[in-house]
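Participant: need a 3D model of the sequence below.
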Amino acid sequence: MSSTAKRTSSSSSLSSWGNHQSKDNPLCYGDITNQRSGSPPRKLGLGFTLICKFVQPLKFHYCSKKTNQTKPLELLNPSDLGKEDDDDSSNLGEDPQLCGAFTCDIYEHNLRSSEAKKRPAIDYMERVQPNIDATMRAILIDWLVEVAEEFSLPPETLYLAVNCLDRYLSGNVITKLNLQLLGVSCIMISAKYYGRGSVRAPLRQVESFCYITDYTYSRNELLEMESCVLNYLKFELTTPTANCFLSHFVPQGKREEVPSSHLLFESLASYLCELSLLDYAMLRYAPSLVAASAVFLARYVLHPSRKPSWSSTLEHYTRYRAQHLEACVKNLLRLCHESPSGDNVVAVRKKYSKAKYKFAANMFYPSSLPVPQELFL
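Facilitator: The predicted model follows:
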């Protein structure tokens, strides 16, 4: 695992956090608030050992429409479900795996109606939380991004963990002391939710999650917090996140891109969506709106001169017109140039600066967009 530079706080409200990251172990932050005993920040020396291995993805087989031969279907990435046979890419919407005949009904009457029921409060930081702020939340989620990467957890695990985190914080006061405990409990819950009965997110022992905090929290503390979160959420974990909507929108967006740019387009949209997790202000937008806006901005970055930037196909599948996306798109573009916590939040940009994501974070992002009349028609 590559070494990550120490993070320093640029906010006076975070002065107590200090350099919470170990030089030898970027993920083992210990108590990231450094408030347990009131002592100066500890310098951790425990080396992080990658305890997970890549899991062979489960492969199903379906019958090719033209050759009647079995063909493997990779289930590792949800967005791959939008891919058709190479010789029939024009009929993307006819893939039986996508349930094309029911897509609109599933999307509008299930996903869109469900997202409103399990969204966190958009003002909980001001109304409920006297001990933490948006910067601390950003640093915690940035760390969860690294944990998900090192454990090779699929994207939906991270998104559900953040959803559980925000929903719990919407109704429960948390201290700086227990903020990291809450975060690691949420990603443990999410890993269990997506891992049970599936090889995509293998189950991990509780000790694994204690280890990544350098045993700042005990096994019993972690299990107790897990119980508190689950009981507060009434065990209602099934909820559509921005990643869920993204896996629905991206295959439709690919239909209007040349095959050579499909992976870059998908990586751009994923990068923009993941950046939105860090910014507390983005909670004002519904997950479906964030996903649609990420697709819109990804299309614009790839083809700045294309007019209009939004197509009738995407409008049909997303149920959003271009003018509905304007405010969210501008905020996503702002996040491409600004960090919610300065130099403390770098994990998402590092992740998408790799070749496997086609260096999406290194793309040129304009500082501003054209006037709305030209772009949001």
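
Participant: CA atoms for contacts and neighbours, from now on please.
Facilitator: Noted.

Participant: list the contacts for residue 292?
Facilitator: Residues near residue 292 by C-alpha atoms under 8 Å, 6 or more residues apart in numbering: 245, 246, 249, 318, 320, 325.

Participant: one more, so I can put them side by side:
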Amino acid sequence: MMEETLFLTMNLIDRFLAVQLVIRKKLQLVGITTLLLACKYEEFNIIVPTTYVFMRQFLKASQSDKMLCLVEYAMLRFPPSILTAAAVFTAQCTLGVSREWNATCEKHNSSLECSKLLVSFHQKVAVGKLTGVHQKYSTSKYGNAARCEPASFLLEA
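Facilitator: Got it, this is the predicted structure:
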């Protein structure tokens, strides 16, 4: 399965749940159905610009490593292009690769607002009810990725 299929699946789930109330018991059915549709996207011509499409372009432009991420619900107010530019920039700041926007990211004015929101999520990731992913990626098996300090200086910008 292509990575883009996962992003299209999430997009279809979000769009369906925006117009149809689904009981929790049936949510898995919705998920598997949207996965099937996403796998068949070429046949049904239901391609939409997901964050993955923009992620590939911004990562290529910024000469960064390939990464995969899904969208936090609160981030849905940003278009995929802005979300992706902000995610790449925030990741570069977190890893100490950059502290300033490059020419590609400068085109998206609301990217800084989005980056600040990403940093605030990063600061809160180790606390709360859903810490399983944080614990998983805090192990050496996954390169201790979750132990990176957030780029808090972006909140002051």
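
Participant: excluding chain neighbours, what is closest to the residue in the first structure that residue 73 of the second structure lines up against?
Facilitator: Structural alignment (TM-score structural alignment) places residue 73 of the second structure against residue 280 in the first structure. Distances taken as C-alpha to C-alpha, 6 or more residues apart in numbering place residue 134 nearest to residue 280 of the first structure, at 5.9 Å, with adjacent residues excluded.

Participant: surely that neighbour meets residue 125?
Facilitator: Yes - using C-alpha atoms under 8 Å, residue 134 of the first structure is in contact with residue 125, at 7.1 Å.

Participant: ok, residue 66 of the second structure to residue 86 of the second structure distance?
Facilitator: The gap separating residue 66 of the second structure from residue 86 of the second structure is 15 Å, by C-alpha to C-alpha, to the nearest Å.

Participant: how big's the offset between the longest helix along the second structure and the first structure?
Facilitator: Criterion DSSP state H: the longest helix present in the second structure is helix 3-19. Once fitted to the first structure, helix 3-19 of the second structure is off its aligned match by 1.0 Å on average (mean C-alpha distance after the TM-score superposition for the first structure).

Participant: how about that helix, which residues of the first structure does it hit?
Facilitator: Going by TM-score structural alignment: helix 3-19 of the second structure matches residues 155-171.

Participant: which of residue 134 and residue 125 of the first structure has more neighbours?
Facilitator: Comparing residue 134 of the first structure with residue 125 by other C-alpha atoms under 10 Å, the one with more neighbours is residue 125, at 19 against 16.

Participant: how about the helices in the second structure?
Facilitator: 3-19, 27-39, 41-44, 51-61, 80-94, 103-106, 111-124, 132-136.

Participant: next, format the ones you listed as JSON lines and append distance to residue 142 of the second structure.
Facilitator: Below are those laid out as JSON lines (distance: least, C-alpha to C-alpha, whole Å):
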{"stretch": "helix 3-19", "distance to residue 142 of the second structure": "19"}
{"stretch": "helix 27-39", "distance to residue 142 of the second structure": "26"}
{"stretch": "helix 41-44", "distance to residue 142 of the second structure": "31"}
{"stretch": "helix 51-61", "distance to residue 142 of the second structure": "21"}
{"stretch": "helix 80-94", "distance to residue 142 of the second structure": "16"}
{"stretch": "helix 103-106", "distance to residue 142 of the second structure": "28"}
{"stretch": "helix 111-124", "distance to residue 142 of the second structure": "17"}
{"stretch": "helix 132-136", "distance to residue 142 of the second structure": "8"}
